[in-house]
Each structure stands twice: as structure tokens, then as C-alpha cells.
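1. just to be clear, the model below is a prediction. Sequence and coordinates:
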Amino acid sequence: MTEPKLRVGVYPGTFDPITLGHMDIIRRGAKLVDRLVIGVTNNPSKSPMFTVEERMEMVRRECTGIDSEIRVVAFNSLLMDFAEREGAGVIIRGLRAVADFEYEYQMAGMNQQLNSRIETVFLMADVSLQPIASRLVKEIALFGGDIRKFVTPTVSNEMVERVKIIGRKGS
């Protein structure tokens, strides 16, 4: 009797910072696969607040306690090439709103053209978490706003410290 094939999923993102919305998708996505690979990358159109290494550590720490096999890996390549290298059969993407859907729909179509063996699965974020976007969390933090509703206490503290460093560099 042969071993059943391991179902591997990839959840890619910049996670700058990891939010409660990301954690919702991670928890739920991890239930759909045997191994969830969280791919941390840089988006050329975004200016990260944290380095890839810092974000990977943040994601690892925040995923502690999730009872699933989760790997956190940096990547700097086409998503479909990364997914292929990881042995993934599925890409997991979170949707918050209609605006997300348009972008994600286009991306899923392009990815299917690149590799039709890997499916894209969309998970709707929990209703209470749908407005959360890392970009907005960073903006709120940079202006001294309270971000504790959007990230864990540890991530909130890290962001407050990072904003202080950024403020010192800017003065």
C-alpha cells in the first residue's frame, strides 16, 4: 500500500506586519492541507517596515500554538515556481472585499496559465477582520494611532518600537 500524497498549500504574502486577518486565513487554511507553507516575500510596489527575516520570525512566533504543520519560508521568485518547489497543489489566498476579488481573480488566471496543476483557493476573511490591511495598519501606526484591534499585542509593540526608530531616522 502506498502512502497517501501529502496535501501541501502555500499562503504567500508580505506580512508587513502579520495581522489578525492573516492569522484568520492561516488558521482556516491550515485545516485544508496537511502542510501549510507560508511564503514571505517582498513586493516591489511596497516599502516594507520590517525585513524579510523579521517578518518570518514574526509569522513563526504568531503561528505557535496552531495545531498544524506550518513552515515559514522566504521566497523571491514567481509564486508558481515557489509553489512547485514546495510541492504545493494549492495556493491559499484571503479575500476581504470586492476590490480584492478583481486583483486576485486576475492573478489566479495568470497563475493558472503558468502552472495549471496548482489550484488557487480563496478564503473570505472573517467579517470582523475584513477591513484590516497591513498597509493601513502601518499608516495608522506611523501617525501614532492605536493598532491593537488589528494585530496581536506583540506585533503592536514591535510596530510601536519600529515607528520610534523610523521617527529618529527622519529627524
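-> Thanks, I have the structure now. Numbers count the residues shown, from 1 in each chain.

2. switch to C-alpha atoms for all contacts and neighbour counts from now on
-> Fine.

3. ok, residues contacting whichever helix or strand I91 is part of?
-> Assigned by DSSP states H and E, I91 falls within strand 90-95. Residues from elsewhere that reach strand 90-95 (C-alpha atoms under 8 Å, 6 or more residues apart in numbering): 8-12, 22, 25, 29, 83, 101, 104, 118-125, 130.

4. stretch 128-137: how far from the chain's middle?
-> Relative to its chain's centre, stretch 128-137 lies at 12 Å (C-alpha atoms, centre = their mean, to the nearest Å).

5. gap between the two ends of it?
-> Terminal residues of stretch 128-137 lie 15 Å apart, using C-alpha to C-alpha, to the nearest Å.

6. helices along this structure, start to end?
-> Here the chain has its helices, by DSSP state H, at 20-30, 52-63, 79-86, 98-114, 134-142, 153-170.

7. can you redo those as TSV with mean neighbour count?
-> Below are those laid out as TSV (neighbours: other C-alpha atoms under 10 Å):
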stretch	mean neighbour count
helix 20-30	20
helix 52-63	18
helix 79-86	17
helix 98-114	13
helix 134-142	17
helix 153-170	14
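
8. can I get those helices in CSV including distance to N43?
-> Shown next, in CSV, are the helices of the chain (distance: least, C-alpha to C-alpha, whole Å):
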stretch, distance to N43
helix 20-30, 16
helix 52-63, 11
helix 79-86, 12
helix 98-114, 14
helix 134-142, 12
helix 153-170, 19
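
9. okay, one more to line up with it:
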Amino acid sequence: MTNGHIDIVSRASYLFDEVVVAVGVNKSKNRLFSPEERIDMLTEAVREFPNVKVDGFTGLLTTYCQERDIHAIVKGLRAVSDFDYELQMAQMNSSLADIETVFVPTTPEYSFLASSLVKEVATFGGDVSGLVPDFVRERLAARIDENRRKGDQ
């Protein structure tokens, strides 16, 4: 969860009566945190928004949305390269279910921000404060240290 994600959630909470941050389990991605840990961190990060909740799911996002009567997916866009991929996903989702995708351009100060970059910078000892909430930075540093200790054994 980066400050860019929080920015998109904040803006979506202004646009919609209710926002669900849906955390999918994608086995092809190498995650530092379990789905439960990610849900806990996201819940803490969005607690200031009373109309936002966090939930986890497996399978297709469209199935998750259909089962909960959700008709819009909000996607943050950082660059044109994001749009190419996300447009394809939006069109696929629309073909699978009656779901619209709403694209929200990221705030310029977060346009370079990607969780994979934050993880890489933190792994090599770089300062990620200002890019993620403090509690995420602390948990990230602790997990990286934990993984290093495991690697030393």
C-alpha cells in the first residue's frame, strides 16, 4: 500500500457512497506479505474513510463484483502504459459482466510510484518514507530484515 494507492482510494471515496478495496490472491506475484497481512495493512491505511472497507477474494474480480452487486471498478492510472493494459482489462471485465471501469489519473506527485519499486528501494536500504504510510514502512523494513536473517541461515 503506497501513498498513491491511498490517494486513489481517497478520491474514490469522494465519488462513491461505498468503496470496497478488494485484495485478490495472485499466485504469480512474488509478495512479501500474505493476503491477510495485506488486508490488515490496507484496513489500517483507509480507516479514516468511513465509506471504505477492505475485503479479500480469490478467482475473478468480476465474479467477486457480481456476487456483491458491485457495478464499478476504480483503477488508478500513472502513465499511458498503464492505460494500455487497464483498458484491455476493462474491456474483458465488461465482456464478462455488467461492470464499468472508472479510470482515475494519479496525482502527479505519485505518478512514478509503484509498490514493486518501493519494495526494491527498501530492500537496498533506500528511504521510502513519504512514499508509504509510516506503519507500512516499518512493517516493510521488519519483513526485509526477517527475510535477510532467513537467508543468512
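-> Sure thing, it's come through. Owing to the predicted nature of the structure, the values given are computational and were not obtained by experimental measurement.

10. ok, average deviation of the strand holding I91 of structure 1 from structure 2?
-> By mean C-alpha distance after the TM-score superposition for structure 1, the fitted strand 90-95 of structure 1 averages 0.4 Å away from its aligned residues in structure 2.

11. what range does that strand cover in structure 2?
-> Under the alignment (TM-score structural alignment), strand 90-95 of structure 1 falls on residues 72-77 in structure 2.

12. of all the residues in the matching stretch, which ones are buried?
-> I73, V74, K75, G76, L77 (16 or more other C-alpha atoms under 10 Å).

13. quick check, nearest of these to R149 of structure 2?
-> G76 (35.4 Å; C-alpha to C-alpha).

14. counterpart of D17 of structure 2 in structure 1?
-> For D17 of structure 2, the residue aligned by TM-score structural alignment is D34.

15. from memory that match sits against V8, does it?
-> Yes. Here D34 of structure 1 reaches V8: they are 6.0 Å apart, a contact under C-alpha atoms under 8 Å.

16. more crowded one of these two?
-> Between D34 of structure 1 and V8, counting by other C-alpha atoms under 10 Å, V8 is the more crowded of the two (21 against 16).

17. mind listing what that one touches?
-> V33, D34, R35, L36, V37, E86, G87, A88, G89, V90.

18. same thing but 7 Å
-> Residues near V8 of structure 1 by C-alpha atoms under 7 Å, 6 or more residues apart in numbering: V33, D34, R35, L36, G87, A88, G89, V90.

19. so how far is V127 of structure 1 from the last one?
-> Going back to what we said before, that points to V90 of structure 1. 24 Å.

20. same question for the first one.
-> When distance is defined by C-alpha to C-alpha, V33 of structure 1 is 23 Å away from V127 of structure 1.

21. same question, the second one
-> In this structure, D34 of structure 1 and V127 of structure 1 are 26 Å apart, going by C-alpha to C-alpha.

22. any idea how far the closest residue to R27 of structure 1 other than its chain neighbours is from N115 of structure 1?
-> Nearest residue to R27 of structure 1, sequence neighbours excluded (C-alpha to C-alpha, 6 or more residues apart in numbering): I66, at 6.8 Å. Using C-alpha to C-alpha, I66 of structure 1 is found at 30 Å from N115 of structure 1.

23. same deal with P48 of structure 1?
-> Look at P48 of structure 1 and N115 of structure 1: by C-alpha to C-alpha, they are 29 Å apart.

24. the two: which has the busier surroundings?
-> When neighbours are counted by other C-alpha under 10 Å, P48 of structure 1 and N115 differ, and P48 comes out ahead with 17 against 14.

25. can you tell me how far the more buried one sits from V40 of structure 1?
-> Distance from P48 of structure 1 to V40 of structure 1, by C-alpha to C-alpha: 12 Å.
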